[in-house]
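> The following comprises the amino acid sequence and a computationally predicted model.
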Amino acid sequence: MVKKAENILVGISIGDLNGIGSEVVLKTFEDSRMLELCTPVIFANVKMLSFLKKSFESTATLHGIDKLDQIIPGKINVFNLWKESFNLEYGVANDIVGSYAVKSFVAATKALKEGQIDVLVTAPINKYNIQSEDFKFPGHTDYLNQELEGDALMLMVNNSLRIGLLTDHVPVTEVSKHLTEKLIKQKIETVKKTLIQDFKIVKPKIAVLGLNPHCGDNGVIGKEDDEIIRPTIKKMFDSGTFVFGPYAADSFFGNKSHEKFDAVIACYHDQGLIPFKTLSFGNGVNYTAGLNKIRTSPDHGTAFEIAGKNQADFNSFREAVYLAIDVYNSRIEYKQITEKPLKTKEKQF
């Protein structure tokens, strides 16, 4: 069923309340036009957000609910996930505050999984203070990969610039151990499917960056590019996937080679995110591609250094909301096209 725009339910996990998450969420939905595009459902506590709203001088009007079946379209719904109060101290990594960030994220993920919300947009968390006996994940993506169907892949998006990762939250010293033919094929296929299904690109062109300086210089600075990455790319190209590389990462973005492709795949976190944030910081979106459900987030962290100062730029969070809605609509369209192909009549003789 195709929903009207305002009835698309955008679930929001509130993130670390000592950071800028609540500020960018509230600022995003101050604009009443946002409520014509979707209905937000914030997993937090309405009293706490009302208090924060005053400190940010926000004009957003909040509507508290105690059950998800009480959601009102066109309102900023706040699902009262907890009743108790606790102290907030902007800019401080606090384990108690971290536990509530996890509570919000886990509940929102459950609602997404069960179809009570349509998409999920996550405010930033602190990866250190979310750790506990019950939650041992380095970030959102890893937990979502466990809870949802598919193969999660971090894809950074800013208009036509899209950068995916072969490995994400892996120490640099261990990256080469993870680069197998199976993994590379899997990630390239995930990016290809995402570009077709979620971004409406019929025949996507994908570039893959090399692992070592100068792609190993024929084995002088490392053998992974010639022995693993290049042969895998050739196999996939020969089988019909428009994937190219490996390309030397040091000059790839500087000479604007990325503009020739629909997506770029980097071998590890910083190889992809440093150029992305250099080119797009404040306007980019972190999209968890490859899953059966849709999740986006802004391209920044908790920004403790400016938390509580009413200085946070909410543009990236707003872009995350936009992208989640766009992908939701694209998937509906893709499903309609692929499930109901036009039938051609047999010729009558």
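It's in. Residues are numbered from 1 along each chain as shown.
> Please make it C-alpha for all contacts and neighbour counts, starting now.
Fine.
> Would it be right to say that Thr344 lies in a strand?
No: judged by DSSP: H, G, I helix; E, B strand; the rest coil, Thr344 forms no part of a strand; its state is coil.
> Against Gly216, how distant is it?
For Thr344, the distance to Gly216 (Cα to Cα, to the nearest Å) stands at 52 Å.
> neighbour-wise, which of the two wins?
Comparing Thr344 with Gly216 by other Cα atoms under 10 Å, the one with more neighbours is Gly216, at 17 against 6.
> isn't that one right up against Ile228?
No: if you go by Cα atoms under 8 Å, Gly216 and Ile228 don't touch, sitting 11.6 Å apart.
> I'd say Pro40 and Ile14 touch.
No: at 11.8 Å, Pro40 does not count as touching Ile14 under the criterion of Cα under 8 Å.
> Show me the common contact partners of these two, please.
Shared contacts of Pro40 and Ile14 (Cα atoms under 8 Å, 6 or more residues apart in numbering): none.
> Now name the helix or strand holding the nearest residue to Ala289 once chain neighbours are set aside.
Closest residue to Ala289 apart from its sequence neighbours, by Cα to Cα, 6 or more residues apart in numbering: Leu153 at 5.1 Å. Following DSSP states H and E, one finds Leu153 within strand 150-158.
> angle of the following helix or strand past that strand against strand 150-158?
Counting by DSSP H and E, the next helix or strand C-terminal to strand 150-158 is strand 161-165. Orientation check (axes from the mean of the first three to the mean of the last three Cα atoms, to 10 degrees): strand 161-165 against strand 150-158 gives 140 degrees.
> Outside of strand 161-165 itself, list whatever touches it.
By Cα under 8 Å, 6+ apart, strand 161-165 touches 153-157, 187, 191, 258-259, 262-269, 272-273, 276.
> Now which of the residues you listed would you call buried?
The neighbour count (16 or more other Cα atoms under 10 Å) marks 153-157, 187, 191, 258, 262-269, 272-273, 276 as buried among these.
> Narrow those to those in strands?
Leu153, Met154, Leu155, Met156, Val157, Ala263, Val264, Ile265, Ala266 (DSSP state E).
> So what's the residue count around the spatially closest residue to the fifth one that is not a sequence neighbour?
Computed as Cα to Cα, 6+ apart, the closest residue to Val157 that is not its neighbour in sequence is Val285, at 5.1 Å. Val285: 29 surrounding residues under other Cα under 10 Å.
> Val285 against Val321, yeah?
No: counting by Cα under 8 Å, Val321 is not a contact partner of Val285; they are 9.1 Å apart.
> show me the contacts for the residue nearest to Ala289.
Neighbours of Leu153 in contact, by Cα under 8 Å, 6+ apart: Thr141, Gly164, Leu165, Leu166, Lys187, Thr190, Thr288, Ala289, Gly290.
> one more structure, for comparison:
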Amino acid sequence: MKKSDKIKVGISVGDLNGIGIEIILKSFEDNRMLDFCTPVIFASSKAVSFHKKALKINTNIHGIDSLSKIIPQKLNLLNVWKELVDLELGKPSALSGKYALKSLEKATEALKKGEIDILVTAPIDKNNIQSEEFSFKGHTEYLESNLEGEALMILCSGDLRVGLITGHVPVSQVAELISEELITKKVDIMYKSLVEDFNISKPRIAVLGLNPHCGDQGVIGREDDDVVRPVLEKIQKKGQLVYGPYAADSFFGNGTYKSFDGILAMYHDQGLAPFKTIAFGKGVNFTAGLEKIRTSPDHGTAYEIAGKGSADFGSFKEAIFMGIKLFKARNEYHQLVSDKLKIHKDKKKQYSR
């Protein structure tokens, strides 16, 4: 791959007092990473230099003031702000949340304009980032409001892909949100993503039940029999290989998940607790369904270890690689579809003569 053809990976730094900048610097400490992409950090040289000094990390940074000055084979850093920010690693603050948003806003703007190809986000603090400009429950909801498409959070590790029918909502609200419309929409997004982003021509999707033992024929709730099962039967009639509902308590433990390309859980912890038990530290959060590719590590700000130099960067590095892979796969799929349409049109013209 030519240097100029390398995928531009935009990186938002997350909370400045968390481990975000540490895992970014560690990921690119090995210069061989620059053979795979051209990275651009959205932050400030002063903030990143503070972390480098505090953590004794020697990763080289190339500061730029314009995205037109990106240089391949360098870890580029776009100076989104120039003022000095008081940082106290390990302690959340309104200030660290404010600058996390500045980084995310600028990176998202560049993503929309096509100035970067994919976005990899370091962890934010969902509490201190809240403001008049950010009233979202997380990255997923923010990006959905700024990009075209409808989002689906999918946690990925190897062949394990777990999506959520409901995301960042209180457990007390989950049952009332489960509907034929929502389940159908989330299945369609996952199915489309598995085909276009993961190159799986006939994906198999499992849907977990809402209630313990899928309600035990109504003894522990009627939602699985009255809502979930009928809608899955309708979806199957469309030709999609979607199965369930499966009892969530045994689905992962007995290995059933290995028979599927994608799994949809009814709520956040139903899907993410087993996923992180199986793949924590290696998993990637992928926002499917949007016009652009965004990935992130499968963990949070980890304030308790921020500034100690002990943060594991494995998940963040995987997020970079997966973002690159997804970008290529989606482009290849769209090119293949375009070529097939062109061939079909050419044949149609030929036979109409």
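Right, received. Where do you want to start? Quick caveat: nothing in here was measured; it's all calculated off a predicted structure.
> What is the equivalent residue in structure 2 for the residue nearest to Ala289 of structure 1?
Mapped onto structure 2 by TM-score structural alignment, Leu153 of structure 1 lines up with Leu152.
> Closest one to Asp31 of structure 1 out of the ones in strands among the buried ones among the contacts of strand 161-165 of structure 1, please.
Comparing those against Asp31 of structure 1 with Cα to Cα places Val157 closest, at 23.3 Å.
> ok, the closest one to Leu26 of structure 1 distance?
Counting by Cα to Cα, the gap from Val157 of structure 1 to Leu26 of structure 1 is 23 Å.
> Also Gly64 of structure 1?
Distance from Gly64 of structure 1 to Leu26 of structure 1, by Cα to Cα: 14 Å.
> same deal with Leu148 of structure 1?
Leu148 of structure 1 is 28 Å from Leu26 of structure 1, by Cα to Cα.
> Arg295 of structure 1 now?
For Arg295 of structure 1, the distance to Leu26 of structure 1 - Cα to Cα - is 19 Å.
> try His258 of structure 1
34 Å.
> Hmm, Val174 and Tyr267 of structure 2 touching each other?
Yes: counting by Cα under 8 Å, Tyr267 of structure 2 touches Val174, with 6.8 Å between them.
> Roughly how far does Lys113 of structure 2 sit from Leu147 of structure 2?
Counting by Cα to Cα - Lys113 of structure 2 and Leu147 of structure 2 are separated by 11 Å.
> more crowded one of these two?
Leu147 (16 against 10).
> I figured that one hits Leu290, correct?
Yes: with contact defined as Cα under 8 Å, Leu147 of structure 2 counts as touching Leu290 (6.5 Å).
> give the contact list for the residue nearest to Val157 of structure 1.
So Val285 of structure 1 contacts Met156, Val157, Asn158, Thr296, Ser297, Pro298, Asp299, Ser316, Phe317, Glu319, Ala320, Leu323 (Cα under 8 Å, 6+ apart).
> burial of the fourth one, as a residue count?
With neighbours defined by other Cα under 10 Å, the count for Thr296 of structure 1 comes to 30.
> Chain neighbours aside, what residue packs nearest to it?
That would be Tyr287: by Cα to Cα, 6+ apart, it lies 4.5 Å from Thr296 of structure 1.
> Measure how buried the one you found is and give me the count.
For Tyr287 of structure 1, using other Cα under 10 Å, the count is 26.
> Please report how far it lies from Phe317 of structure 1.
From Tyr287 of structure 1 to Phe317 of structure 1 the distance is 12 Å (Cα to Cα).
> Are there residues contacting both of these two? Which ones?
Joint contacts of Tyr287 of structure 1 and Phe317 (Cα under 8 Å, 6+ apart) are Ser297.
> can you tell me which residues contact the closest residue to Val172 of structure 1 other than its chain neighbours?
Sequence neighbours aside, Tyr268 is the residue nearest to Val172 of structure 1 in space, at 7.5 Å (criterion: Cα to Cα, 6+ apart). Listed by Cα under 8 Å, 6+ apart, the contact set of Tyr268 of structure 1 reads Leu165, Leu166, Thr167, Asp168, Val170, Val172, Val175.
> hmm, back to that, which residues are common contacts for Tyr267 and Val174 of structure 2?
Thr166.
> separation between the residue lying closest to His269 of structure 1 once chain neighbours are set aside and His258 of structure 1?
Nearest non-adjacent residue to His269 of structure 1, counting by Cα to Cα, 6+ apart: Asp168, 4.9 Å away. According to Cα to Cα, Asp168 of structure 1 stands 20 Å off from His258 of structure 1.
> hang on, the earlier thing: secondary structure for the contacts of Val285 of structure 1 - can I get that in a markdown table?
Converted to a markdown table, the contacts of Val285 of structure 1 look like this (three-state DSSP):
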| residue | secondary structure |
| --- | --- |
| Met156 | strand |
| Val157 | strand |
| Asn158 | strand |
| Thr296 | strand |
| Ser297 | strand |
| Pro298 | strand |
| Asp299 | coil |
| Ser316 | helix |
| Phe317 | helix |
| Glu319 | helix |
| Ala320 | helix |
| Leu323 | helix |
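> Sort out which of the residues you listed are buried, if you could.
Buried among the contacts of Val285 of structure 1 (16+ other Cα under 10 Å): Met156, Val157, Asn158, Thr296, Ser297, Pro298, Asp299, Ser316, Phe317, Glu319, Ala320, Leu323.
> Let me see the contact set for the first one.
So the one you mean is Met156 of structure 1. Arg162, Ile163, Gly164, Leu273, Phe276, Gly284, Val285, Asn286, Tyr287, Asp299.
> what about Val9 of structure 2, distance to Lys317 of structure 2?
12 Å.
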